[in-house]
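# Turn this into a model:
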Amino acid sequence: MDLSVKTKELRAFLQDHLLVGDGAMATQLYRMGVPVGVSFEELCLSSPRLVHDVHQAYYDAGARLLETNTFGANRDALSRYGLEHKVTRINRAAVAIAREAAKDDAFVVGSIGSILAGRVRQKVLDEFRDQFEEQAIALLHAGVDGLILETFLDVEELLLAIEIIRPLTDLPLICQLATLEVGRTRDGFTLTEAFSQLQEAGADIIGLNCRLGPAEILRSYEQSQVPEGAILSAFPNAGRLGLADGEYAYKSSPEYFAKSALRLREQGIRLIGGCCGTTPEHVREIAQALQGLEPLPRVNPTGSAQERHTQSSYHVHERQKPSIVERVKTGTTIIVEFDPPKDLDTEGFIHGCCELHHAGADAITLADNSLANVRMSNMALGAIMKGQYGMDPLIHIACRDRNLIGQQSHLMGLHALGIDQVLVVTGDPSRFGDLPGASSVFDVTSFDLIRMVKQLNEGISFSGRPLKQKAQFIVGAAFNPNVRQIDAAIKRLEKKVEAGADFIMTQPVYDAESIRLVYESTKHINIPVFIGIMPLTSQRNAEFLHNEVPGIKLSEEALERMRKVQGEAARQEGIKMAKELLDVAIPVFNGIYLITPFNYYAMSVELIHYARQKSSLLQASVQA
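Below is the predicted model of the structure:
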């Protein structure tokens, strides 16, 4: 292997040479005593000699492509340390440090990492444009030989970075994806699709880095079609991160990395280095294994086995009866909420569900530990309702209680049970519930979770892995009209619709004016809206809802009417008021959402009968 690499430009050099890249920067800095929790990139200013020593160690080990210590030197990442005003200074200093270690016979490429950095997408990606441009300009002005865009989990974000950076320079762009599973990106692209799009967008060198070790990156290349003439790179992790002797560590040895480098070469890969967990010892073994060898041509597999399997194996379970979204198009559709029990006795709950079902509820919806109070699993109860009694459950899914692993597992379980109607909600904070010491997870917002549930409908997991089947979830979103600024609430609702919501369920309203306001505010939204109505049961109930429960507001008239009655008379007054609201709602809303208070299912049964009668009369008058 020719070590006088700087006799050629990077792209030209890789046409007929193998090139050894460096290894992990953070791993080495940690080994040298830098604690976790600081900005490794800021060390370019405060401890430049330390960063130089890492570069020097990789150079001495045989690396002839050094990456600047700027992976997280963007405004978003640096802001976590109060360093967002030092983007340009850090990037320029990093290039100078790497250049000193590279001498005259190693390439220096500016590292630009994903801004999402493994997090679930919560922002519009266009917001990253200025950040990519700011960092790229700083690196280019400092004199790099190229840029390496690395550890991008989503093709969409990497394409955005290329779109911004490509017009700024003719220098080589190395563009590397990171995948959570072999062969597919987090946002659902096969590597065959992704590599093609990256090359068309202007990437000079395409490849994979991070997340996976050598074996899985090798498998990824073995299963993928690569564009003709593409220059390929691979920077694997040192295996999977695991707990050993009480400490987290990467398992792959330097000797294993050397054997893996030879296998990667057989796949036509020309630029080989290391990512998380790799050290100068790993790079030394790579350099020695590749010493004196020439690159091999890329030979694509004759069709990706994984892609053939993926394309041929998807199928969708068909619903046995129309969903609530289909029903609401043809007439009044009624959803009734009935809370799961707080104890282990299910007899009363099932009896109430049966009564609601026989009364004509199109679906019975079960909250997910509402108000952060522990209740029986709505998934288990939904399975009983559907499997034993033929009812159609609509399951609430809160962002509060499960991390992403638990959320996807939960949804996969619902799919297996044939429960495909869900309502995604944020969830009330745990500290306000009956176990105030419990933690609130909130890995994602309701917007993110709606988007991710719809991804399951494409047969793609949260991590981008094909699921062999496509889910068929009908996804609802919550809307609270009881706010001071209805315009802001509507904009939030529109974002949920954009994320993929199929229908809307509102918080309960308690006066005719609120119903009309919801109608006027949402009539431009082209998905069904189910207007929430919950009968009051007493004066105390009314005052509690009005003064203490977030998202609920009663009119002064409703409060006054409940002050005048007690006991059974109060419940009857609550039913009467709810019927008056149904009189206003049914002419403008096909979707009615009845919320059962305190498990008084008899109240909801009476309101179902009334809504059906009112709807029939209205339909008859229209036909006449």
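
# From now on I want contacts and neighbour counts done on CA atoms only, so please keep to that.
OK.

# Tell me if I'm right that Gly382 and His396 touch.
No. Contact criterion Cα atoms under 8 Å: Gly382 and His396 do not qualify, at 10.6 Å.

# compare with the first, here's sequence two:
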Amino acid sequence: MQQKTTQTSNSPLEPLLAATRLKGRPVILDGGFGQLVADEYPELDQSGGMWVSGVAVRAPNIIRDAHRRYLEAGADIITTATYQASAGGYIAAGLATTEAEADALLTATVALAVEARAQFIQAQAEEGPHQRRPLIAVSLGSVGATLGDCSEYTGKFGQGLTMQDVYEFHLRRFSMLARCLDASELRGQIDLLAMETIPSAEEATAIVRALDELSLRDVVLPAAWIAFTTPVTNQTGLGEPIEDAVRAATSSPLVCAVGINCVPTHVVPELLANIARVSPVPVVCYPNGQTWQGSTNAWGDASTQVSPANYAKSAMEWAQNGALVVGGCCKTTPEHIRTLAETAAVANSCCAPHD
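Predicted coordinates:
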């Protein structure tokens, strides 16, 4: 399905989209991060409401290594380990005592992705002249991701939060991010802003409002994408029509893409069609690689995990049906992304014209 891209002429996605279109493949995003670290390093403390953002403070080498593994697997875009990050979160977790200290922690965590990319590019240069420069997207989750109550999946934030409160939360966090991106080690290094696991059109409206407000103040942030989460094919997690959520998200020229993440794979085809039908911007798609059992609040057994080969096959189908950026969320790994990249390369070579 052909996507209109009228709002993205100045987006860093455009050159990447153009390059991959020429090669006949989708843009490849990285895979799961927090769950990957939790599965591979169960001994690490991910408590305190910061999850992998806290691990980035206590064990930065693990985070930098995960970024490198996704780059080496073939990711065109990697996302930072900052999904739960906020000034209040760092302070509540005892990792910072002031906003300035929280800024320094966020800066250092984003810098891990920058360092990993620099190492990857250097390794490429040593191997030959054909280099690629992957993009870096700063990951920020729903306000619910900072509450520790899983409300990022439902949009029912509770705790007396109004949509004005949600707007002010995003405004403060975007302001924090802008300060961090002005640090010498990050200036000019970050390409995108990934607003992830957004459960409602309401929160998307608050996010867009905050982005627009900062733009009016001449505060410059990277172009953003907004990815919704939902367990069904036609509504947000809160229950609004998914088309309304897409319209809310794309109402600002500061939003360069829209899509879905942290959703079960079985809802993707129809959900993707509903989004692509109304989206004026490119569509991103990165679902989970395993079934979440809501009744037990745990992942299903190993039989519910999608193999890298099957995931890659599905991802190519998503790409053929409207998703211009494909990757993975929880319970996907570098091997899933490697297999996807290899599958995309094979599909391209098979479809290429022959003399």
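
# What's the match for Tyr311 of structure 2 in structure 1?
Under the alignment (TM-score structural alignment), Tyr311 of structure 2 pairs with Phe257 of structure 1.

# mean shift of the one helix or strand Ile78 of structure 2 maps to relative to structure 1?
Counting by DSSP states H and E, the element that carries Ile78 of structure 2 is strand 77-79. Comparing strand 77-79 of structure 2 with its match in structure 1 after superposition yields a mean distance of 0.6 Å (mean Cα distance after the TM-score superposition for structure 1).

# That strand corresponds to what range in structure 1?
Going by TM-score structural alignment: strand 77-79 of structure 2 matches residues 65-67.

# who touches the matching stretch?
19-22, 55, 58-59, 98, 102, 106-111, 148 (Cα atoms under 8 Å, 6 or more residues apart in numbering).

# Sort out which residues of stretch 615-622 of structure 1 are buried, please.
Neighbour-count burial for stretch 615-622 of structure 1, counted by 16 or more other Cα atoms under 10 Å, picks out Ser615.

# how about that stretch, aligned to which bit of structure 2?
Under the alignment (TM-score structural alignment), stretch 615-622 of structure 1 falls on nothing in structure 2.

# and that stretch, how far from the chain's centre?
Stretch 615-622 of structure 1 has its C-alpha centroid displaced from the chain centroid by 45 Å (Cα atoms, centre = their mean, to the nearest Å).

# same deal with stretch 219-228 of structure 2?
11 Å.

# How about stretch 12-29 of structure 1?
31 Å.

# Leu404 of structure 1 versus Val424 of structure 1, what's the distance?
As judged by Cα to Cα, to the nearest Å, Val424 of structure 1 and Leu404 of structure 1 stand 14 Å apart.

# Comparing these two, which shows the higher neighbour count?
Val424 (24 against 19; other Cα atoms under 10 Å).

# The more buried one is in what secondary structure piece?
Assigned by DSSP H and E, Val424 of structure 1 falls in strand 421-425.

# so where is that strand in structure 2?
For strand 421-425 of structure 1, there is no aligned range in structure 2, judged by TM-score structural alignment.

# So which elements touch that strand?
Counting contacts by 3 or more Cα pairs under 8 Å, 6 or more residues apart in numbering; DSSP states H and E, strand 421-425 of structure 1 packs against strand 393-398, helix 446-456, strand 474-479.

# Compare these and give me the one nearest Pro167 of structure 1.
helix 446-456 (31.7 Å; Cα to Cα).

# picking up where we left off before, taking the contacts of stretch 65-67 of structure 1 one by one, which sit in strands?
Members of the contacts of stretch 65-67 of structure 1 lying in strands (criterion: DSSP state E): Leu19, Val20, Phe107, Val108, Val109, Gly110, Ser111, Ile148.

# Show me which of those are buried.
Leu19, Val20, Phe107, Val108, Val109, Gly110, Ser111, Ile148.

# and of those, the nearest to Asn209 of structure 1?
Ranked by distance to Asn209 of structure 1 (Cα to Cα), these are led by Ile148 at 10.9 Å.

# counterpart of the closest one in structure 2?
In structure 2, Ile148 of structure 1 lands on Ala194 (TM-score structural alignment).

# Chain neighbours aside, what residue packs nearest to that match?
For Ala194 of structure 2, ignoring the flanking residues on the chain, the nearest one in space by Cα to Cα, 6 or more residues apart in numbering is Ser139 at 4.8 Å.

# That neighbour maps to what in structure 1?
Per TM-score structural alignment, the equivalent position to Ser139 of structure 2 in structure 1 is Ser111.

# same deal with Leu324 of structure 2?
Per TM-score structural alignment, Leu324 of structure 2 is aligned with Arg270.

# Its match: neighbour count?
Counted with other Cα under 10 Å, Arg270 of structure 1 comes out at 27.

# Neighbours of the nearest residue to it once chain neighbours are set aside, how many?
Leaving aside its sequence neighbours, Arg270 of structure 1 sits nearest to Leu18 (Cα to Cα, 6+ apart; 4.7 Å). Leu18 of structure 1 is flanked by 24 other residues according to other Cα under 10 Å.

# Surely Arg284 of structure 1 touches Ala57?
No. In this structure Arg284 of structure 1 lies outside contact range of Ala57 using Cα under 8 Å: 9.7 Å.
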